[in-house]
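S.K.: my questions concern the predicted model and sequence given below.
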Amino acid sequence: MDYYLISGPGGILVEEFVLQDDHTATGIDSAVWSPEHGRWSAAPELSRALRSDAGLRALVSPVDRRSAAEAYARLGGGELPGEERLRGLFRERQPLPAAAPLDLGSSPDARRYRILFAGDLDADGLAGARAALRLEPADDPRVAGRASGEGITWELRRIGAGIAWCVDVTVRLGSDPAGVLGALLDHHRQAVREQGLIPVTVERFA
């Protein structure tokens, strides 16, 4: 689960990506709590706005569960519900566009995924993302760094100026032992989220 603190009036947003068997995202479940109302409610509109409104993103900080629990108690909510209980509060899903895998010229013996993020990285955030993803410098000026391991390669790319970033992951077919790819995609999504970006979706290329 992903946790976010909302500044200003205060509040906590909890989200969870809905993933298919091929690791692509089909929706986002969410719930929000505020000290003003003192209860949890469905938050599909907030999840959608968070990914399109830079002003709203400036008020939201990605955190881990421990920090969310501390804020929840500090704001008067008591003990943060366990994750199974939180899932029971997800009453309205924010669907993500369903489409056939994109064809961006991927090799026929490989599958490529893109984890898309909204927002921008400052110098410290970029350094943190490079370290967390174990990136090496790349020759391509559009690529912030590249790494590989176990038949899987990944790279961090900027999309537009101050608009979005993505992590592109390419896996050679037949080289995903014991579900390594799913765990890697989750790690990379969380590693970049911890630098302040908001994950938007996980897509697959043909």
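M.R.: Looks like it arrived, so ask away.
S.K.: going forward, measure contacts and count neighbours with C-alpha atoms only.
M.R.: Noted.
S.K.: distance check, Ser52 against Ile152.
M.R.: Taking CA to CA, to the nearest Å as the criterion, Ser52 is separated from Ile152 by 31 Å.
S.K.: those two: which is more packed in?
M.R.: Between Ser52 and Ile152, counted using other CA atoms under 10 Å, Ile152 has the larger neighbour count: 20 against 14.
S.K.: A further structure is provided below for comparison with the first:
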Amino acid sequence: MTKTFVARQAADSSPALHYYVVHDGAGGPEGLLVEEFLLAADYSSAGLVSGGWSREEGQWRDASSTSRRLRVDAALRARVTPVGRAAAAAFYWDLCGADLPDEPELRACFGGLPAQAPCALRLSGPEARSGFRETRVYRILFADELTQDALAALSEAWQMPVTGDLADPEVRVLGAVRRQVAGDAFRWDLRRVAAGAAWGLDVTCDLVGEHDEAVGVLLRGLTTQMRQQGLIPVTVDRFR
């Protein structure tokens, strides 16, 4: 693992673990899935690690195969509910009468880390938008369906006018948001991608100064808000 990869993981103190309640085919409680996206120095995805606990086994173990299946198996996604840590802890207590392990303990059961952060994909040159030091473009990709209620909740949370009809499969962009933070400019578009098989947030970051911490805060916050509406994060790619 590269030094920059280690430094990014150690320096980012905001909540990093994603919790999911897993039910069996009949809707009964089955277990927990806990995931963490590992980030490169520019906040793009460098890997995904996870651990799982099931009522049947009664112990935590590496769950990387389950996390991979979750992104491609709609039947599995139908049995999984994104939750926060408090809800996961209550669920765990109800099933086994014990406190949910703290996050360092949970990470100990995750699978192996990638040897190094991957080389970033770039689809355009390094030129920044006029007036800014650097321009970055990211796509946060999500699996599962976006419901009308979820769209309304995101529109309210982001103060985002809905500009497209969710029911129309030909509509690609449903809304756009602009924000200014200490001179930096951010924009994200909510769009249908992969012929409707997934949803994405295309995020443009125009940075003034040398620090980029606001990028990480924004990307993580957007991911959390989408998870709260039931969508499953797949990756964060950087294109510029």
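M.R.: Thanks, I have it. These figures come from a predicted structure and were not determined experimentally.
S.K.: which residue in structure 2 lines up with Arg112 of structure 1?
M.R.: Matched to structure 2 by TM-score structural alignment, Arg112 of structure 1 sits across from Val137.
S.K.: pretty sure that match sits against Val215.
M.R.: No - look at Val137 of structure 2 against Val215 with CA atoms under 8 Å: they stay out of range, at 10.6 Å.
S.K.: nearest spatial neighbour of the residue in structure 1 that Pro82 of structure 2 lines up against, chain-adjacent residues omitted?
M.R.: Alignment of Pro82 of structure 2 against structure 1 is given by TM-score structural alignment, with Pro62 as its counterpart. By the measure of CA to CA, 6 or more residues apart in numbering, the closest residue to Pro62 of structure 1 outside its immediate chain neighbours is Tyr4, 4.5 Å from it.
S.K.: next, count neighbours for the corresponding residue of structure 2 for that neighbour.
M.R.: Taking TM-score structural alignment as the criterion, the aligned counterpart of Tyr4 of structure 1 in structure 2 is Tyr20. For Tyr20 of structure 2, the tally of surrounding residues (other CA under 10 Å) stands at 23.
S.K.: measure Tyr20 of structure 2 to Ala90 of structure 2 for me?
M.R.: Using CA to CA, one obtains 12 Å as the distance from Tyr20 of structure 2 to Ala90 of structure 2.
S.K.: and if you look at Val21 of structure 2?
M.R.: 11 Å.
S.K.: these two: which is more packed in?
M.R.: Val21 (22 against 14).
S.K.: and the alignment partner in structure 2 of Asp22 of structure 1, helix, strand or coil?
M.R.: Correspondence of Asp22 of structure 1 to structure 2, assessed by TM-score structural alignment: Asp42. Recorded secondary structure, Asp42 of structure 2: coil (DSSP: H, G, I helix; E, B strand; the rest coil).
S.K.: helices of structure 2, start to end?
M.R.: Here structure 2 has its helices, by DSSP state H, at 3-11, 64-70, 74-77, 85-96, 103-107, 148-158, 213-228.
S.K.: can you tell which of those helices is closest to Arg122 of structure 2?
M.R.: Proximity of the helices of structure 2 to Arg122 of structure 2 was assessed by CA to CA; the nearest stretch is helix 213-228, lying at 17.4 Å.
S.K.: residue range for that closest one in structure 1?
M.R.: So in structure 1, the equivalent range for helix 213-228 of structure 2 is 179-194, judged by TM-score structural alignment.
S.K.: leaving out the residues flanking it, which one is nearest to Phe117 of structure 1?
M.R.: Distances taken as CA to CA, 6+ apart place Pro199 nearest to Phe117 of structure 1, at 4.3 Å, with adjacent residues excluded.
S.K.: likewise Pro137 of structure 1?
M.R.: Using CA to CA, 6+ apart and skipping the chain neighbours, the partner closest in space to Pro137 of structure 1 is Gly145 (4.7 Å).
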